[in-house]
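**Student:** Generate a structure from the sequence data that follows.
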Amino acid sequence: MYCIYHSSLVDDEGVTKACRCQTDNVDGAITFFRANGFFKNFDIKSSTDELLIYLTFYINLALKRLEFQVCSQTSGRLLGVAYRPNGTPNKWWIAFAQRKFMNIIVPQH
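**Tutor:** Sure, this is the predicted structure:
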């Protein structure tokens, strides 16, 4: 049986907050992101759970954008070393495409 990870922080009087939230909520959202990602429903028990849900959506969006950006940056920089300024392939780089890394063949998209 899986359990949704709720925020362990509750709205207590006397707790210092910035923008109505406690800083540990960000760490909690990051820690529980993968586990909470499996659930289709989330029973909101406190206002900090609402923030946890918002941060989970934000982390998901940020990861999607990071994946596109990382791949794009890598591809752009790789072009600069795999091909010479005149557009001809650099055989000392292109030849390594045929080699296995960690004895694994990476499927092409």
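
**Student:** Please count neighbours and contacts with C-alpha atoms only from this point.
**Tutor:** OK.

**Student:** The residue positioned nearest the centre of the chain in helix, strand or coil?
**Tutor:** Residue closest to the mean C-alpha point of the chain, counted by Cα atoms, centre = their mean, is residue 63 at 3.1 Å. When classified by DSSP: H, G, I helix; E, B strand; the rest coil, residue 63 comes out as helix.

**Student:** And this one, please, so the two structures can be compared:
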Amino acid sequence: MARHSAFNSRDVRQIAGASLLPFRTSCKGPVNTSKIGSFEEEGEDVIDEAISFYRANVLFRNYEIHGGADRILLYLTLYISACLAKIEKTPNPKEAEKALQMMAFETFALPGQAGFPFNAFFDKAERHEDLEELKAYMKQLREETGQRVCKVGFTPEGNPNKFWTAFAKRKFMNV
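**Tutor:** Sure thing, here's the model as predicted:
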């Protein structure tokens, strides 16, 4: 059975059916402002949750959405796969950090746009301002996720961690 987000019951702003959840971050973006809120609790945030559920969830071809946080989890699972594929091709953690930083800032499709892999699971944003806010949120989410995946994707000796990179070859939901 696929793992679902513990943050589905949170009462947070949603855009395109996705919950804009606060998370710990050192990256600049909307999460650092009062628009999204700040992450004040100790423990897991949505990025930690996505990383810890990744190896279980990537094995599934179907995924039932229980809420807006599951949509973020779904998106992060696919993004973590892309991060691990990059890590697999890099010789050391420093190079991987650079590659993942660049990947976070690449142009990417948003819900409702052509090329977005999960349009069937997300709604289309109603206003252009909402779409811009979602884009900024997802950009910051991608940047922070890349930094954290880089930490688990390498062994202490600086080699790609085969227990993580082996999952990069898996197709998540045939995407």
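
**Student:** Quantify their similarity with the TM-score.
**Tutor:** After superposition, the two chains reach a TM-score (TM-score structural alignment, normalised by the length of structure 1) of 0.54; 67 aligned residues with a Cα RMSD of 2.3 Å.

**Student:** Aligned against structure 2, show me the partner of residue 4 of structure 1.
**Tutor:** By TM-score structural alignment, residue 4 of structure 1 lines up with residue 2 in structure 2.

**Student:** Pull up the gap between that match and residue 91 of structure 2, please.
**Tutor:** 32 Å (Cα to Cα, to the nearest Å).

**Student:** returning to what we had before: what about the counterpart of the residue nearest to the centre of structure 1 in structure 2, distance to residue 6 of structure 2?
**Tutor:** Using TM-score structural alignment, the equivalent of residue 63 of structure 1 in structure 2 is residue 84. According to Cα to Cα, residue 84 of structure 2 and residue 6 of structure 2 sit 24 Å apart.

**Student:** so what's residue 28 of structure 1 up against?
**Tutor:** 7, 52 (Cα atoms under 8 Å, 6 or more residues apart in numbering).

**Student:** One more: residue 93 of structure 1?
**Tutor:** 81, 82.

**Student:** tell me which element residue 69 of structure 1 is part of?
**Tutor:** Using DSSP states H and E, residue 69 of structure 1 falls within helix 47-82.

**Student:** moving C-terminal of that helix, what's the next helix or strand?
**Tutor:** helix 91-94.

**Student:** What's residue 34 of structure 1 aligned with over in structure 2?
**Tutor:** Using TM-score structural alignment, residue 34 of structure 1 pairs with residue 55 in structure 2.

**Student:** buried stuff in the helix holding residue 69 of structure 1?
**Tutor:** Neighbour counts over helix 47-82 of structure 1 (16 or more other Cα atoms under 10 Å) mark 48, 49, 50, 51, 52, 53, 55, 56, 59, 82 as buried.

**Student:** could the residues you listed go into TSV alongside distance to residue 21 of structure 1?
**Tutor:** Converted to TSV, the buried residues of helix 47-82 of structure 1 look like this (distance: Cα to Cα, whole Å):
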residue	distance to residue 21 of structure 1
48	7
49	11
50	11
51	8
52	10
53	13
55	12
56	15
59	17
82	48
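
**Student:** ok, back up a step: can you tell me the number of residues neighbouring the match of residue 34 of structure 1?
**Tutor:** 18 (other Cα atoms under 10 Å).

**Student:** By residue count, tell me the biggest helix in structure 2.
**Tutor:** Identified as the longest helix of structure 2 according to DSSP state H is helix 128-152.

**Student:** what's that helix packed up against?
**Tutor:** strand 14-15, helix 46-57, helix 68-88, helix 93-105 (3 or more Cα pairs under 8 Å, 6 or more residues apart in numbering; DSSP states H and E).
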